[in-house]
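# coords please:
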Amino acid sequence: LANAFVTTSLCSPSRASILTGQYMRNHRVVDNQRPVPPGTRFFPEYLREAGYRTGYVGKWHMGHEDDTPRKGFDHWVSFAGQGTYFDPTFNINGKRKSFKGYNADLLTDQAIDWLKEVGPASQKGKPFFLQVGYKAVHYPFQPPPRHAKRYEGKKIDYPETMANTEENYLSQSLWIKERRYGIHGIDHMETGALDKDPVPSFDELYHNFCETVHALD
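Got it, this is the predicted structure:
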């Protein structure tokens, strides 16, 4: 997008804004652990009232480890928290089922299966709405085998604004400098069980990120 903007660039607050049409200060989902406050209405609820069949497939994360079906959706496929890239367990309409394979591929299959189910109904005048939310691309970046090593050894031209110099910071907000070594900073990213200080290879990290994105194309 040439001109895109989000008020809160974090998974759950952004998802809550999409589903409610509200800013974070109103829907109150301020982080990835916060559940949706009671009484909150999602726009798919209005669609159901208008005769739509509604489905949600993918990452939810509002409420962290709670993967139970949410209101407003006739069909539900999700997983707890961030989920896993390989061999995930999905909650399908209240029943958990384990799968073999890559998360994004399996979610796509689930979405297509539901579209095939509602397709004939929609052609008879009953519309449908489907929202799909992939796990990718979250750390630790794990591409499917078909995309692994695609960018290995490729040179990365980093922007000048990435330089860790006082001259560079003259034109940037102070928080950019202060967060450089934070969990979302480029010199000490949140790496979970693989946490090291600093990140062993930022080039490798970026290559893995790009390879993981390919699973969504």
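# please count neighbours and contacts with C-alpha atoms only from this point.
Will do.
# show me what contacts the spatially most central residue of the chain?
Centroid-nearest residue in the chain: residue 135, 4.8 Å away (criterion: CA atoms, centre = their mean). Counting by CA atoms under 8 Å, 6 or more residues apart in numbering, residue 135 touches 58-59, 82-85, 103-104.
# and for comparison, fold this next one:
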Amino acid sequence: MTRPNIVFIMSDDHAAHAMSCYGSRINKTPNLDRIANEGMRYDNCFCTNAICAPSRATILTGLYNHLNGVQTLADKFDGSQPTVSKLLQQDGYQTAIIGKWHLGHGGSSDPTGFDYWSVLPGQGDYNNPTFIEMGTEKQYEGYVTDIITDHSIDWISKRDKDRPFFLMCHHKAPHRPWIPDAKHAHLYEDEVIPEPPTFDDDYSNRAAAAEAAIMRIDRDLKHRDLKADPPEGKTSRELKSWKYQRYIKDYLRCVASIDDNVGRLLDTLDAEGIADDTIVIYTSDQGFFLGDHGWFDKRFMYEESLRMPFIVRYPREIAPGSVQDAMALNVDFAPTFLDYAGLSVPEWMQGLSLRPLMKGELPEGWRTSMYYRYWMHLTEHGVYAHYGLRTHDYKLIYYYAEALGATGAIDDPKPPEWELFDLRRDSAEMRNVYSDPAYADTVRQLTDELHRLQLEVKDTPYVEAAR
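Model (predicted):
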């Protein structure tokens, strides 16, 4: 059998709970659902650092951020290090990346390991965006999601049909400031989008970090986000609802454009006659708060931010309509690509190939816990630096709350705090039970497991780093 093509589609800040295949209460995504219905939906896929550039670096390298060198948005990616694109390219795959890069530009920070690359500088623009194509700036008329898809389709159509290909199609949307295209500008105009159950969270029973975060719907959205002045004569609670509707509708309009364009890409694979021989993955670089806990943005280890959508179609190996509950991480993506390409996974990669899970198998000893770390202490949205552990039943978070020299982090230490959530009884993470005597044994066990995982991934616990 020929080696499969790999089409990796990644959006920016698209939460799983804004996809109907994940049971969304607020929108429909028929083309994304097509991938899930014809393939597999992962219900426990998590990022190891819920911020754009670090997640992208992890996906490329199969390494945690303290080893790939991109811990924060201010760190530039060192393209001289090994990446999955280089390994695939060296073994005969045609490789391309089109769309958002967000790992720095110039010198070794430009994309490497790609036969073709055309990427947005920084965040890029929604309308009439400039791309850097193989080192040369070019501006295109139109909407960014359409243009990224146009270029991806064009590259597929011009490929060498005798060799497999690896395409990373990276959408800017639905990143802030959530500017929709003309086609979807009035979508949801006459509807009221349901508010999430935790919309009026008062941040009691939590560490101080929750209340300190600067990402509240009622207080921290800017005029560029809302695109209108707040109406007069409304109560503060009514204004909060008004701001939520402004925010979430534009967000979902951006998602609708992504969904349409994913459909175009799937149709292209059908027209080229290669759908059966192509692995199609859709994901996002992390999750996002859609009014959950009264927030927008991400960064926290809380569930809406930590969880990544991850749906995969490969007719030759994945049963349609299958669902996987085992834990998958973004550090696993690179090993998975290599495994499907028939290449050995290098020992230095820290992730695991998801291929057995794709086939519905659960390897003996598969992980039942995962490690997370956010380094950007207080930067932009005031989130405290923290690390933690998630199992299927619990989440343990330690806000060590110091910059510790991380690039771009703010050197303003806060008192350290712990949080423990019993996900079986409190899936919304509203009650910190860390100090509850009934959980004393659980705290000891989870703390030991946290330290074991830190040792396994070669990260340094806060106490050792700071003393």
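# any chance you could compute the TM-score here?
After superposition, the two chains reach a TM-score of 0.84 (TM-score structural alignment, normalised by the length of structure 1), with 206 aligned residues with a CA RMSD of 2.6 Å.
# quick revisit: what residue in structure 2 is paired with the residue nearest to the centre of structure 1?
Here residue 135 of structure 1 is matched to residue 172 in structure 2, going by TM-score structural alignment.
# just the element for that match, please.
Following DSSP states H and E, there is no helix or strand that holds residue 172 of structure 2.
# same check on residue 197 of structure 2?
Using DSSP H and E, residue 197 of structure 2 falls outside every helix and strand.
# buried stuff in stretch 177-187 of structure 2?
Neighbour counts using 16 or more other CA atoms under 10 Å place 177-181, 184 of stretch 177-187 of structure 2 among the buried residues.
# map residue 89 of structure 1 across to structure 2 for me.
So residue 89 of structure 1 corresponds to residue 130, using TM-score structural alignment.
# wait, what's in contact with that match?
120-121, 124, 137-140 are the contacts of residue 130 of structure 2 under CA under 8 Å, 6+ apart.
# which of the residues you listed fall in strands?
120, 137-139 (DSSP state E).
# nearest to residue 38 of structure 1, of the contacts of residue 135 of structure 1?
Residue 38 of structure 1 has its nearest neighbour among these in residue 59, at 20.4 Å by CA to CA.
# count the neighbours of the corresponding residue of structure 2 for that closest one for me.
Aligned by TM-score structural alignment, residue 59 of structure 1 pairs with residue 100 of structure 2. A count of nearby residues for residue 100 of structure 2, using other CA atoms under 10 Å, gives 25.
# one more: the one 10 residues further on?
Other residues within reach of residue 110 of structure 2 by the criterion other CA under 10 Å amount to 22.
# would you confirm that it contacts residue 79?
Yes. Judged on CA atoms under 8 Å, residue 110 of structure 2 makes contact with residue 79 at a distance of 6.8 Å.
# check the offset of the longest helix along structure 1 from the chain's centre.
Secondary structure assigned by DSSP state H gives helix 103-123 as the longest helix of structure 1. From the chain centre to the centre of helix 103-123 of structure 1 is a distance of 19 Å (CA atoms, centre = their mean, to the nearest Å).
# show me what it is packed against.
strand 53-58, strand 128-133 (3 or more CA pairs under 8 Å, 6 or more residues apart in numbering; DSSP states H and E).
# list the contacts of the first one.
Contact with strand 53-58 of structure 1 is made by 44, 47-48, 72-79, 107, 110-111, 114, 118, 126-135, as judged by CA under 8 Å, 6+ apart.
# can you add distance to residue 18 of structure 1 and give the contacts of residue 135 of structure 1 back as JSON lines?
What follows is the contacts of residue 135 of structure 1, written out as JSON lines (distance: CA to CA, whole Å):
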{"residue": "58", "distance to residue 18 of structure 1": "15"}
{"residue": "59", "distance to residue 18 of structure 1": "14"}
{"residue": "82", "distance to residue 18 of structure 1": "19"}
{"residue": "83", "distance to residue 18 of structure 1": "21"}
{"residue": "84", "distance to residue 18 of structure 1": "24"}
{"residue": "85", "distance to residue 18 of structure 1": "24"}
{"residue": "103", "distance to residue 18 of structure 1": "23"}
{"residue": "104", "distance to residue 18 of structure 1": "21"}
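# out of those residues, which are buried?
Buried subset of the contacts of residue 135 of structure 1 (neighbour count, 16+ other CA under 10 Å): 58-59, 82-85, 103-104.
# quick check, nearest of the contacts of residue 135 of structure 1 to residue 165 of structure 1?
Nearest member of the contacts of residue 135 of structure 1 to residue 165 of structure 1, counting by CA to CA, is residue 82, at 34.5 Å.
# hmm, the closest one is touching residue 62, no?
No. At 10.4 Å, residue 82 of structure 1 does not count as touching residue 62 under the criterion of CA under 8 Å.
# related to what we said a few turns ago, ranking the helices and strands packed on helix 103-123 of structure 1 by burial, who's on top?
Comparing these by mean neighbour count (mean count of other CA atoms under 10 Å), strand 53-58 comes out on top with a mean of 22.
# now it on structure 2. Mean distance?
In the superposition against structure 2, strand 53-58 of structure 1 averages 0.6 Å from its aligned positions (mean CA distance after the TM-score superposition for structure 1).
# ok so, going back, quick check: angle from the longest helix of structure 1 to strand 53-58?
170 degrees (axes from the mean of the first three to the mean of the last three CA atoms, to 10 degrees).
# got the buried residues for helix 103-123 of structure 1?
Buried-residue list, helix 103-123 of structure 1, by 16+ other CA under 10 Å: 103-108, 110-111, 114-115, 118.
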